[in-house]
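Participant: Sequence below, structure please.
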Amino acid sequence: MASPGAAGSIRLDKLLWFLRFARSRSRAQAVVEAGHIRLDGRRIARSSCAVHVGQTLVLPVGEQIEVVRLLTLPVRRGSAAEAQACYQKLTAPVTTDNRAIKDDGNAVHPNPAPPPNQ
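Facilitator: Next up is the predicted model:
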């Protein structure tokens, strides 16, 4: 239960669980306590840290890093659409081409060899 002075805030672990960034509240606590979350640029290691509307979170999601701004506080763990309505993604979608062969049939080389000196 939130303390009376924390009106308009929510615990960080509860927020991550409500917004579906963690499958359970205990997993959310583990991610926070491991130091993987930043709140307005500061590394957070306490899962009881209060989060307010307008703050920016940087957190790992799978193998990517997401930057989100909190628009509203969720009141429950609802559907994915309900959760996504509570925040705005600030990171651009990553568009990497993971193919090994181009459309023309040539191999993709991430670091092409420099041309030989003549």
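
Participant: only C-alpha atoms for contact and neighbour calcs from this point on.
Facilitator: OK.

Participant: Do you have the helices of this protein handy? List them.
Facilitator: Secondary structure of the chain (DSSP state H): helices at 12-18, 25-33, 80-84.

Participant: Which secondary structure elements does the longest one sit against?
Facilitator: Spelled out, that is helix 25-33. For helix 25-33, the packing partners by 3 or more CA pairs under 8 Å, 6 or more residues apart in numbering; DSSP states H and E come out as helix 12-18.

Participant: what sits against the nearest residue to residue 38 once chain neighbours are set aside?
Facilitator: Leaving aside its sequence neighbours, residue 38 sits nearest to residue 58 (CA to CA, 6 or more residues apart in numbering; 5.0 Å). By CA atoms under 8 Å, 6 or more residues apart in numbering, the residues touching residue 58 are 37-39, 41, 65-68.

Participant: For the comparison step, fold the sequence that follows:
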Amino acid sequence: MSQTDAAAGLRLDRWLHHARLFRTRTLAADAIGRGGIRLNGNPCLKPAQTVRHGDTVTVSAHGRVRVLRVLDLGERRGSASVATALYEELDG
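Facilitator: Modelled structure (predicted):
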């Protein structure tokens, strides 16, 4: 990903899908709409919210809460090992 692309960011629903936190973008968008996702501590209700390198994403889904620091945006949805390189798990 180029510096220009990284500075611009990526839609939150796309990043959640790339990071394999949700099976589809639709499921990610639904979770955002229900208020189960926070970006930098602020509730998100719009799937088009922009996520950037260094942001903190809090995900309440699948019976647990995860706090993640964005390390990379990703080009596309890849394997599980590629997906885990997109974020760092923080202590919640």
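
Participant: ok so, going back, so among the contacts of residue 58 of the first structure, which ones count as buried?
Facilitator: Among these, those classed as buried by 16 or more other CA atoms under 10 Å are 37-39, 66-68.

Participant: tell me the contacts of the residue nearest the centre of the second structure?
Facilitator: What sits nearest the mean C-alpha location of the second structure, by CA atoms, centre = their mean, is residue 16, with 3.6 Å. Residue 16 of the second structure sits next to 22, 25, 28 when contact means CA under 8 Å, 6+ apart.

Participant: My understanding was that the first one contacts residue 30; is that so?
Facilitator: Put plainly, it is residue 22 of the second structure. No. Taking contacts as CA atoms under 8 Å, residue 22 of the second structure lies outside contact range of residue 30: 10.2 Å.

Participant: more neighbours, these two?
Facilitator: Each of residue 22 of the second structure and residue 30 has its neighbours counted (other CA atoms under 10 Å); residue 22 has more, 19 against 16.

Participant: Deepest-packed of the helices of the first structure, please.
Facilitator: Most buried of the helices of the first structure, by mean neighbour count (mean count of other CA atoms under 10 Å): helix 12-18, with a mean of 24.

Participant: pretty sure residue 59 of the first structure is touching residue 37, no?
Facilitator: Yes. Residue 59 of the first structure is within contact range of residue 37, at 5.0 Å (criterion: CA under 8 Å).

Participant: so how many other residues sit close to the nearest residue to residue 52 of the first structure once chain neighbours are set aside?
Facilitator: In space, residue 52 of the first structure comes closest to residue 9 once its chain neighbours are excluded; the distance is 4.8 Å by CA to CA, 6+ apart. Neighbour count for residue 9 of the first structure, taken as other CA under 10 Å: 17.

Participant: Spit out the contact partners of residue 9 of the first structure.
Facilitator: Residue 9 of the first structure neighbours (CA under 8 Å, 6+ apart): 50-53, 73.

Participant: Could you measure from the closest residue to residue 78 of the second structure other than its chain neighbours over to residue 9 of the second structure?
Facilitator: If the residues on either side of it in the chain are set aside, residue 78 of the second structure comes closest to residue 18, at 6.8 Å by CA to CA, 6+ apart. Applying CA to CA, to the nearest Å, the value for residue 18 of the second structure to residue 9 of the second structure is 13 Å.
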